[in-house]
Each structure stands twice: as structure tokens, then as C-alpha cells.
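Novice: Fold the stuff below for me.
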Amino acid sequence: MTGFGSSVIEEGSTRIGIELKSVNHRFLDLTLNMPHPLMYLENQIKDCVRSHVRRGALSLYLSVEGSTSVSPTIHTNWDVVDQYVESAREMSRRIGADSWDYSRIMMLPGVFSIREADDEAAKKIEPLVLKAVELACLRLVDMRRIEGGKLREDLLEKVSAIEEHMAELKEEAPHVRQHYAERLRASVTDFLEKHTLDENRLMNEVAVFADKSAIDEELTRMDSHLSQFRTLLDLSSDSRPVGRQLDFLIQEMNREMNTIGSKGNSITISHQVVTIKSEIEKLREQVQNVE
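Specialist: Below is the predicted model:
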């Protein structure tokens, strides 16, 4: 599910900024972008995010500004610069040069050095960082909750559409066994006219086989899956994670519809099966956004 949450916390001259972005993903995948001295907080930050979000591809950006900045700083080695300048002046006197381009000194080795951030500075701002992460997570969740409400309504509409097509399937279901048995008996009768077999026993076998072509059980299980789907969507409105369970129910729905399609032997049923499977696929795509 998509979402965005940000936070800024300031204390003295220190400013902590967090941006947390989320896009659709079947599982939880979290990427951190933060100053190296704060990487020791990686597990704590991930645990904080996981406590609020269980699904989605998330990117967290952390910035630190101020006097306690944990970013590397450039240091000018003035003692080295003074030696270069003095040497340049002495060289000018000896060779009689009138001027010296002092900007060249900036490119000489040892003039600048990079100082890594102080670990103590990182420790001092640790509480601020974790507080900022927590606040960004809460704001992300709020945004995702709003989107989730809209998504829930869309899923319920699709479930209702499936239920309407299921009603038409149920009307046709009683005729499936009857039509199949009639066709089977006609074939058997034609066979018996040309061969000698126990007709009563064969007709009993036909009846049993025709019973196996009935789709009543599959229809009942589909009703159960749709009912459970609605129940889980109600739970999702209370911020309970239900995405994985919805995934499973959709797999079961597809299995039932495949069985009905193979048993149906009816143009009407085949048409409804194709339509329902199309609606189930729409459900599957949307459920990837549900936590």
C-alpha cells in the first residue's frame, strides 16, 4: 500500500529529518538511507518500522543538520598551508618570480583532510532519531489507513459482483447433474444395443458418476470463502493485518472455480466461471495492496 510520512525534530542547533515512503509489495522490504555513523541504529529503526507496518516496500531517508551533525567535515591543515606559502615565497625570491598563484596550494597534498563524525555526537542524538522515526511511522500509517478505507470499499464492490454471478451459477447448478446424466444414459443405451452387459449395474454406475459431476459442494465452499473475505475486510477496518489471509482465500476461490468449470459441461456455467475468475483476478491484484 502506498503512503508517505515525514517528521522533523529540532533541539538546540540540531535538526533531525525523516522521510518514509511506501509502495505496494507482497512482503515487507525496508531500505535505509542514513549517515554512516548512525548505521548502528539500523536494527532499532527497522524494528520500529516493523511494529507499525507489515507489508510494502519502504524507503527511509534520515538527515541530520546542526552543530552536532554526524556528517563528515572538511578540515584545513593550516600548518601545512603555512609551510607551502613560506616555501612559495622563498622560491619566488630565489628564482626572481614576481608573483605566485596561491590558489595552486589548494591542490597540493595534505592541505585538506576529511574528518569522520564523532561517535559521541551520534550517541547524543540517538533519542531524537528514534523519536523522529516513530513520528514518521505514525504519519505513514495514518495515510495508509485512509487509502485502506477506500480500498476496502472497492474490494467489497468486487465481492458483491462475484456474489451476483454466483447466484446465476446456483440457478443453473440443479440442471448440471440432470443434463449430464441424460447425455451419459443416452450414450450407454446406444452402447448396450450393440453389446451384452448388466444394464441395471451399469445404470447405477452412471448415476454415481453423474452425482460426481454435481457442483453443489464447490458452490457451498465458494459461499464460505466469500463470507470469510467479507469478515476479514471488516477486521481490516480495525487496523488488523489481513492481507496474507485474503491471499489464501483468493487461491481457494480460484481452485473452486476451476473445479466448477471442469464439471460444468454447460455454456451458461462456462460463461459465468470465466466472468467470476476475471473478478477474482481483480481481487487478487487489489489484495496485494492490503496489509
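Novice: rest of the way, CA atoms for contacts and neighbours
Specialist: Noted.
Novice: can you tell me how far residue 269 sits from residue 166?
Specialist: Here the criterion is CA to CA, to the nearest Å. By it, residue 269 lies 10 Å from residue 166.
Novice: I'd like the structure of this one too, to check against the first:
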Amino acid sequence: MAIRSMTGFGSAAGENDFISVRAEVKALNGKFLEINARLPKSYQSKELELRKLLQSKMERGTVQVFFNIENKSVNTGQYKINKELARFYYDEITELGFELGANVNEALMRIMEFPDVLSVVEEDERLEENWNLIYSTCEKAIDNLKQFREEEGMALGKAMEQCVLTIRNQVDKVISLEPQRLDTIRERIANNLEEFIGVENIDRNRFEQELIYFLEKMDIAEEKTRLLQHCQFFLDNLYKDSGGKKLGFIAQEMGREINTMGAKAYHFGIQQSVVTMKEELEKIKEQVLNIL
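Specialist: All right, here's what the predicted structure looks like:
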């Protein structure tokens, strides 16, 4: 399975003899699957079925589903007036009209256009046929969203791959600067000793022993090796069905090695490389959060 982005968008449209449907599915970042889907009143009994569809096809993220359903004919069923809601609107408008001295003669006709005041009661057979259309249209929208996620995921993968390659190049640069770094450390220690105790008081044997101890303590060979291994492990898993969480854990391990390398650097050129590696790693961490 290809690498997939957590964000995405998909839409689809369909129609039958009675209605036309447009479904839009939007996915955003999220640790868990959170579904926000609302069906028109006539189909609210099907909401559980819709949620099961989304749960079977989606994994993590915040998923929002929107439907635009239009009747093709005014004679698709019997009309039903929500009298309680209509009275509420009428009383409010009449009271406001009295306060403002406005004409409210056409208020009732306008109220009929308000949401949920006038609805069509579908016949059971027609309702089921319409629901099948809504369901299949939503399925197509989800499939289109998944295609979008894969395309976006490949773009994210290429970007992260480039970041990892940049980090590896910086490790190669650090390796090339290692002889200069060791010379810098030796020179700095020698200068400090000469400054504080004088050249004539330096015990050369003791100096060499302390220098070896310090160089061992400041050695970054293991960090370089582990960082290169983590980089390769990241690339090996990047286009597999590993998931963003696994890539995130690998990135954390890369960060530990980079930070340790920076703490032991003792060389301006190596510190510059460490800064560059940290910048690239931050890009990776941001992009990993958007991977399923």
C-alpha cells in the first residue's frame, strides 16, 4: 500500500428519476477517527449505515461529509408542514413587524421556504431507491478522497526523502571535517594548559593521556553510524504500509543522534551541519504528522 496523506478531499455526483445527489468528503488531521456526517431529515434513519461505511473505509483523521440533495420534481411525494416550527417563525416575525411597523402580509409564504418547515414525505419504495443512490455516491466520493490521499502522500514522501538525503549529505560533510575537529580539540586543550600552568609545567605523558580520554569522550563515530542507519531505516519504511507513527518514532531516534552530535561538535563547520540536519528533521516531523 502506498504512503497516504491524512488530509484529503473527494466528491461525486449521481442522479435517478427523482433526485440528484452531490456528496463531498473532507478529511483532516486527527489521532483517531472522528466522523461528522449529517443526512437530510428523510434519511436520518440511515445515519448508522452511513457511519459504518465511513468506518470501514477510513482509518484515522477527522472526516466531514456533506450532501446536496435536490428533488427533480415537486410531485415526488406528499408534502408535510411542521406546524409547530411554522407557528414559531410566524409569531416571531409578526412581533418584529409590529415593533418595526412593517408589513408582514406575505410572512407565511416566506416561512414555507425556511428549512424544515415544509418537507416531502417520500414513499418507502422511492425512499429506499434514493438512499441507494446517496450511499453509492458517497462511496465514490470516499474512493476519490482515498485517491487524493495517495497522490498527496507520494508528494509528501518525495519531500521527506529529500530531507533524509540532505541529512545524509551533512553526515558525510561531518565525516570529512572530523580530522579538523580533532586538531581543533588538541589545539584548544594545549592552549588552555599553557595559559593556566605554563608550557614548562606541562607533563607531556599526562597531557597525552588526558587528551586521549577527552577525545574518547567527545567521539561522535557511533552517533554518525547510528544516524546513517536510522536514515536508511526511514527510507526503507517510507513507501511501505508502515504508517506515520512508525516514521515518527524513527525521526525521534534521528533527532537524538543529531542532538548528541551537536553537543560534542567542538567545530564550527560541524555545528553548521548539525543546524542544517535539525532544520531538515523538523520538516520531516511536520510532514510525518500528516501521514496515515
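Novice: before we move on, back to that, ok, residue 269 and residue 166 of structure 1, which is more surrounded?
Specialist: residue 269 (24 against 19; other CA atoms under 10 Å).
Novice: ok, and the aligned residue in structure 2 for the more buried one, which helix or strand is that part of?
Specialist: In structure 2, the position corresponding to residue 269 of structure 1 is occupied by residue 270, as judged by TM-score structural alignment. Secondary structure from DSSP states H and E places residue 270 of structure 2 in helix 268-288.
Novice: how big's the offset between that helix and structure 1?
Specialist: Mean deviation of helix 268-288 of structure 2 from its aligned counterpart in structure 1 after superposition (mean CA distance after the TM-score superposition for structure 1): 1.6 Å.
Novice: For that helix, list every residue counted as buried.
Specialist: Applying a neighbour-count criterion of 16 or more other CA atoms under 10 Å, one finds 270-271, 273-274, 277-278, 280-281, 284-285, 287-288 buried in helix 268-288 of structure 2.
Novice: Any chance of a markdown table for those, columns distance to residue 191 of structure 2?
Specialist: Supplementary listing: the buried residues of helix 268-288 of structure 2 in a markdown table, determined by distance: CA to CA, whole Å:
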| residue | distance to residue 191 of structure 2 |
| --- | --- |
| 270 | 21 |
| 271 | 22 |
| 273 | 26 |
| 274 | 26 |
| 277 | 31 |
| 278 | 32 |
| 280 | 36 |
| 281 | 36 |
| 284 | 41 |
| 285 | 41 |
| 287 | 46 |
| 288 | 46 |
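Novice: ok, of the residues you listed, which one's closest to residue 230 of structure 2?
Specialist: Out of the buried residues of helix 268-288 of structure 2, the one with the shortest distance to residue 230 of structure 2 is residue 281. That distance is 12.0 Å, counting by CA to CA.
Novice: tell me the contacts of the closest one?
Specialist: For residue 281 of structure 2, the residues meeting the contact criterion (CA atoms under 8 Å, 6 or more residues apart in numbering) are 163-164, 167, 251, 254-255.
Novice: which of the residues you listed are buried?
Specialist: Neighbour-count burial within these applies to 163-164, 167, 251, 254-255; the criterion is 16+ other CA under 10 Å.
Novice: can you give me the helices for structure 2?
Specialist: Shown for structure 2, the helices assigned by DSSP state H span residues 47-57, 83-100, 107-111, 124-197, 204-217, 221-238, 244-263, 268-288.
Novice: I'd like those helices as TSV, with distance to residue 71 of structure 2 appended.
Specialist: TSV is the format used below for those (distance: least, CA to CA, whole Å):
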stretch	distance to residue 71 of structure 2
helix 47-57	20
helix 83-100	22
helix 107-111	20
helix 124-197	10
helix 204-217	77
helix 221-238	47
helix 244-263	43
helix 268-288	43
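Novice: who wins for proximity to residue 12 of structure 2 among those helices?
Specialist: Closest approach to residue 12 of structure 2 among these (CA to CA): helix 124-197, 4.8 Å.
Novice: okay, the angle between the closest one and helix 204-217?
Specialist: Counting by axes from the mean of the first three to the mean of the last three CA atoms, to 10 degrees, helix 124-197 of structure 2 points 170 degrees away from the direction of helix 204-217.
Novice: Show me what helix 124-197 of structure 2 packs onto, helices and strands only.
Specialist: In this structure, helix 124-197 of structure 2 packs against strand 8-15, strand 19-28, helix 47-57, helix 204-217, helix 221-238, helix 268-288, with contacts taken as 3 or more CA pairs under 8 Å, 6 or more residues apart in numbering; DSSP states H and E.
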